[in-house]
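Chemist: missing the sequence, but the structure's below:
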């Protein structure tokens, strides 16, 4: 099944895709890499459903592949984003990508028969892929092509209002933001994805430099996000108590040497067991890890010899 799911991406790659198609492929690859990574505490991965009863690895991959046209379309919209663009045109772009994202959510629900697999990822990675496709002032300002530069542009888009978006959706994450006074996915995006560029990517680089396996490095990046993120997926299901257990547990794994150490792996398994008992799943952290993997893919493509 894994080979079958990978075929559409592989075929598209052989056809020498344009920039928007390539960016769409990178998003889908990042989503599948996140879904496959194991063992992730409380989350769906290739070995387990985590704390879910309606999700599994195969469904997550089906959803990711179904969303590839959405992310490609978002990238095409982003290619029209120019430096010093007028506020009116930026507003128009924001509303356009909002409409594309809502269509993508409908496509996702159709592919999964109504199961929410990637709603948060459509928001986060949709903004990032739009921003990544923009033509910044490089080479005059090459920093605009870095993960920080892309995240900053995505944040600027996220801060613009979308007149056509519903005022309230009734989603669990939205209710958790209101109940517990946290920013959630919207606040993370509007701030320029600090947990991606200041937490996950540095941990990914640090773990690789010390010789951790790629799996361990990615798990450590996920744990670093979990250790401080006010994850609305956890708050919605388990409240502040469950969030505190998650954050404390993630910090403990990292303090014991992370996923590459024997003690860290043992505590990671205990954390997974506890989250399943609590029936909580840190989906917000998973979305941000996928975002970090996407930006890291772009960084490595731009500088293939780097190990960051």
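Modeler: Happy to help now that I have it. The structure displayed is predicted, hence computed values, not measured ones.

Chemist: CA only for contacts and neighbour counts going forward, please
Modeler: Will do.

Chemist: Next up, the contacts around the nearest residue to residue 56 once chain neighbours are set aside.
Modeler: Spatial nearest neighbour of residue 56, chain neighbours left out: residue 49 (5.1 Å); criterion: Cα to Cα, 6 or more residues apart in numbering. Applying Cα atoms under 8 Å, 6 or more residues apart in numbering to residue 49 gives the contacts 43, 55, 56, 57.

Chemist: Then residue 26?
Modeler: Residue 26 neighbours (Cα under 8 Å, 6+ apart): 294, 297, 298.

Chemist: Next step: these restricted to strands.
Modeler: Within these, no residue falls in strands by DSSP state E.

Chemist: Which one of these sits in the busiest neighbourhood?
Modeler: residue 294 (25 neighbours; other Cα atoms under 10 Å).

Chemist: The residue nearest to it when sequence neighbours are not counted and residue 188: what is the separation?
Modeler: Nearest non-adjacent residue to residue 294, counting by Cα to Cα, 6+ apart: residue 30, 5.3 Å away. Applying Cα to Cα, to the nearest Å, the value for residue 30 to residue 188 is 19 Å.

Chemist: adding another structure so you can compare the two:
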């Protein structure tokens, strides 16, 4: 593995985040409809711009994992230090993406450790990295960890240490929705709602409390129970949920970060499957809207 591979992993992660940002309508979250940041507190275009600032830090995380070669405490400390520097760079570019940086950083590092492995193996490696404490972390707790302690929620750290169960659910939802004939945007929205329906999102706990979190989870389940976003009833339920979260100014940002992670793994898995096909079965393929992402992968093309 070389520096070029490190940069490719980083770019794939930024691409996944960019595709997540482009997805609409995301209930309570920034998307292309946000011309004035409405209730989400951040403008979609500024978030797309600041997402690019993640790339150097993510590439450095991949390089650190490649050099270390194992999910050691030393690697965990290096990733933490790189992450804090990257947070500063992203803040200068407009801010945002802290949750996505944690998830994507672990997945990029784990991908560098498990070259060519599938999504399950990558998540298992990320779990082993996250199991180590960050001994260089600031003593002052983050807002997420404070909320996790207050309400007994797993939070981003607990999600990673559990092996990213919500990433697995999102990947399964993508597969099921695609098999049922959903379009790519519909499948991704179903994956987002699947995460929202059960995740103890610390951002929602902070802004809405436990009852608000339950309200959002139930709203997401209503969309899925109606048949998902590919159905008329599901689309109407999604529209209602989106209007509700806008009015309440609630934003499930933790779920959005995990969707970006799922899209990263999904695209990586798709590339591995294509690479492993016998040479005689490969055919040139054209995918629409490939300008949205590098790599021209169908699963990341809206």
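Modeler: The structure has been received and is ready for your questions. None of the values given here were measured: they were computed from a predicted structure.

Chemist: can you redo the contacts of residue 49 of structure 1 as CSV with neighbour count and distance to residue 124 of structure 1?
Modeler: Output for those, formatted as CSV (neighbours: other Cα atoms under 10 Å; distance: Cα to Cα, whole Å):
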residue, neighbour count, distance to residue 124 of structure 1
43, 28, 18
55, 19, 20
56, 19, 21
57, 20, 20
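
Chemist: Please say which of residue 30 and residue 188 of structure 1 ends up with more neighbours.
Modeler: Between residue 30 of structure 1 and residue 188, counting by other Cα under 10 Å, residue 30 is the more crowded of the two (24 against 20).

Chemist: Surely the more buried one is in contact with residue 287?
Modeler: No - assessed by Cα atoms under 8 Å, residue 30 of structure 1 is found out of contact with residue 287, at 9.9 Å.

Chemist: Helices of the stretch 51-200 of structure 1, start to end?
Modeler: Applying DSSP state H, counting those that start in this stretch to the stretch 51-200 of structure 1 gives helices spanning 57-66, 68-78, 87-111, 119-133, 147-158, 172-180, 184-190, 194.

Chemist: Tell me the counterpart of the residue nearest to residue 294 of structure 1 in structure 2.
Modeler: Residue 30 of structure 1 maps onto residue 16 in structure 2, with residues paired by TM-score structural alignment.

Chemist: go on, residue 270 of structure 1?
Modeler: Under TM-score structural alignment, residue 270 of structure 1 pairs with residue 240 in structure 2.

Chemist: distance of its match from residue 219 of structure 2?
Modeler: Distance, residue 240 of structure 2 to residue 219 of structure 2, using Cα to Cα: 9 Å.

Chemist: Can you pick out the residue with more neighbours from those two?
Modeler: When residue 240 of structure 2 and residue 219 are compared on other Cα under 10 Å, the one with more neighbours turns out to be residue 219, at 23 against 15.

Chemist: Isn't that one up against residue 241?
Modeler: Yes - taking contacts as Cα under 8 Å, residue 219 of structure 2 lies within contact range of residue 241: 6.0 Å.

Chemist: mind checking how far residue 18 of structure 1 is from residue 72 of structure 1?
Modeler: Relative to residue 72 of structure 1, and taking Cα to Cα, residue 18 of structure 1 is found at 10 Å.

Chemist: So these two - more neighbours on which side?
Modeler: residue 72 (26 against 12).

Chemist: what's the burial count for the closest residue to the more buried one other than its chain neighbours?
Modeler: Leaving aside its chain neighbours, residue 72 of structure 1 sits nearest to residue 24 (4.4 Å; criterion: Cα to Cα, 6+ apart). Neighbour count for residue 24 of structure 1, taken as other Cα under 10 Å: 29.
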